[in-house]
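J.: Got a predicted model here, sequence first, then my questions.
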Amino acid sequence: MNPSPPRVLQGVAANLLSEVLPRIPTPFGQQLVGIAAMLDMMVAEEFDRAADRLVTENRIVRDLLAAGCGLLGDAVPPSVPEALAAPAAPSLRVSDLQRENDLLRAALIDLHAAVEQTPGPAARDLEERIWAELVESTRRRHLSARP
């Protein structure tokens, strides 16, 4: 048997809610069990999508940083070319992908601030692309509503 971590976590959550919660006599204890079950469900969902989300975001942010280098030239913040020069994550481990994401996002913040100060339609277009990715990256992190 090869248990799927999301399925195991969802099973634990279901058992906490259906078997354990009704046996807890205090409201505080019931609340703790309910929170633990909801956390299990959230971790199960994030486990299944985290690597894909990070690979997608890292690719998009690298593209935005490259566009910023082309737009700003010598005025690009130093963190941007440094982030672009950093190697991609050495594996698909979430911890490796997250380290890459953290580096790229820090550079994106610097780029965004510089682009906001840059006049012209090309800067507004890049600023709009950056905002669109920030909105989309938030959407990628939304958790499914569970009954």
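T.: Noted; the coordinates are in hand. Numbering: from 1, shown residues only.
J.: only C-alpha atoms for contact and neighbour calcs from this point on.
T.: OK.
J.: helices or strands next to the longest helix seen in the chain in the packing?
T.: The helix spanning the most residues in the chain, taking DSSP state H as the definition, is helix 27-72. Applying 3 or more Cα pairs under 8 Å, 6 or more residues apart in numbering; DSSP states H and E, we find helix 27-72 packed against helix 5-15, helix 79-85, helix 94-116, helix 121-140.
J.: distance between it and the chain's centre?
T.: Here helix 27-72 is found 3 Å from its chain centre; the criterion is Cα atoms, centre = their mean, to the nearest Å.
J.: And stretch 120-132, by the same measure?
T.: On Cα atoms, centre = their mean, the centre of stretch 120-132 falls 22 Å from that of its chain.
J.: and the angle from the longest helix of the chain to helix 94-116?
T.: If you take axes from the mean of the first three to the mean of the last three Cα atoms, to 10 degrees, helix 27-72 sits at 50 degrees to helix 94-116.
J.: and here's the other structure:
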Amino acid sequence: MAKDLVERVIPAISPAYHQGTIGMIANMLSITGEEWDRGASRRIEENGRLREIFRDGAKVSKNAALNTRLIRLAESTDSDFRISALESDNCTLRATLIELHAQIEKQSGPEARRLEEIIWRELARSTERRRLSTAPF
């Protein structure tokens, strides 16, 4: 639909204001389609990666209460593949990652620095996973 709007509808209408509106709608349809296609996959990949980090984090963190949650979350799985369920799990995992990151930043030693680097790498990768193919940056 987005391609049809750009190739067929925009050239057939005027004024330029209406063309711009149709262009914006076409862009929104493209973004929606891209997210629709990758939505579950991106969240499953990220949730799995966060669980891996939590396995390492439970060995490095010196906070017993946090470690208990890290272990519980590391052992959890995505069993409901609806986007809303995956997103809910992702929000829980990401909130715990923030807590782990804050804890690790306060700790000294090579294991804490290694885990901190792993966390930063995952944060960068999660940003890349969200990148739109149509984004100019």
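T.: Perfect, thanks for sending it. Predicted model only: the values in this text are computed from it and were never measured.
J.: Pipe the helices and strands packed on helix 27-72 of structure 1 into JSON lines and attach mean neighbour count per row.
T.: Converted to JSON lines, the helices and strands packed on helix 27-72 of structure 1 look like this (neighbours: other Cα atoms under 10 Å):
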{"stretch": "helix 5-15", "mean neighbour count": "17"}
{"stretch": "helix 79-85", "mean neighbour count": "17"}
{"stretch": "helix 94-116", "mean neighbour count": "18"}
{"stretch": "helix 121-140", "mean neighbour count": "14"}
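J.: and of those, who's closest to A51 of structure 1?
T.: A51 of structure 1 lies closest to helix 94-116 among the helices and strands packed on helix 27-72 of structure 1, at 5.6 Å (Cα to Cα).
J.: still on that earlier bit, can you tell me which of the helices and strands packed on helix 27-72 of structure 1 comes nearest to L72 of structure 1?
T.: Evaluated with Cα to Cα, those place helix 94-116 nearest to L72 of structure 1, the distance being 7.8 Å.
J.: what packs against that closest one?
T.: Contacts defined by 3+ Cα pairs under 8 Å, 6+ apart place helix 94-116 of structure 1 against helix 27-72, helix 79-85, helix 121-140.
J.: Trace that helix over to structure 2 and give me the residue numbers.
T.: Aligned using TM-score structural alignment, helix 94-116 of structure 1 spans residues 83-105 in structure 2.
J.: Count the neighbours of D40 of structure 1 for me.
T.: 21 (other Cα atoms under 10 Å).
J.: In structure 2, what sits opposite it in the alignment?
T.: Here D40 of structure 1 is matched to L29 in structure 2, going by TM-score structural alignment.
J.: Excluding chain neighbours, what is closest to that match?
T.: Counting by Cα to Cα, 6 or more residues apart in numbering, L29 of structure 2 lies nearest to A2, which is 5.8 Å off, once chain neighbours are set aside.
J.: Map the one you found onto structure 1.
T.: Aligned partner of A2 of structure 2 by TM-score structural alignment: A13.
J.: wait, that match sits on V43?
T.: No. In this structure, A13 of structure 1 is not within contact of V43 by Cα atoms under 8 Å, at 10.5 Å.
J.: Report the separation between G57 of structure 2 and A124 of structure 2.
T.: Look at G57 of structure 2 and A124 of structure 2: by Cα to Cα, to the nearest Å, they are 18 Å apart.
J.: closest one to A106 of structure 1 among the helices and strands packed on helix 94-116 of structure 1?
T.: Here helix 79-85 is closest among those (Cα to Cα), at 7.9 Å.
J.: The closest one vs structure 2, average distance?
T.: Helix 79-85 of structure 1, aligned to structure 2 and superposed, deviates on average by 5.7 Å (mean Cα distance after the TM-score superposition for structure 1).
J.: Many thanks, I have nothing further to ask.
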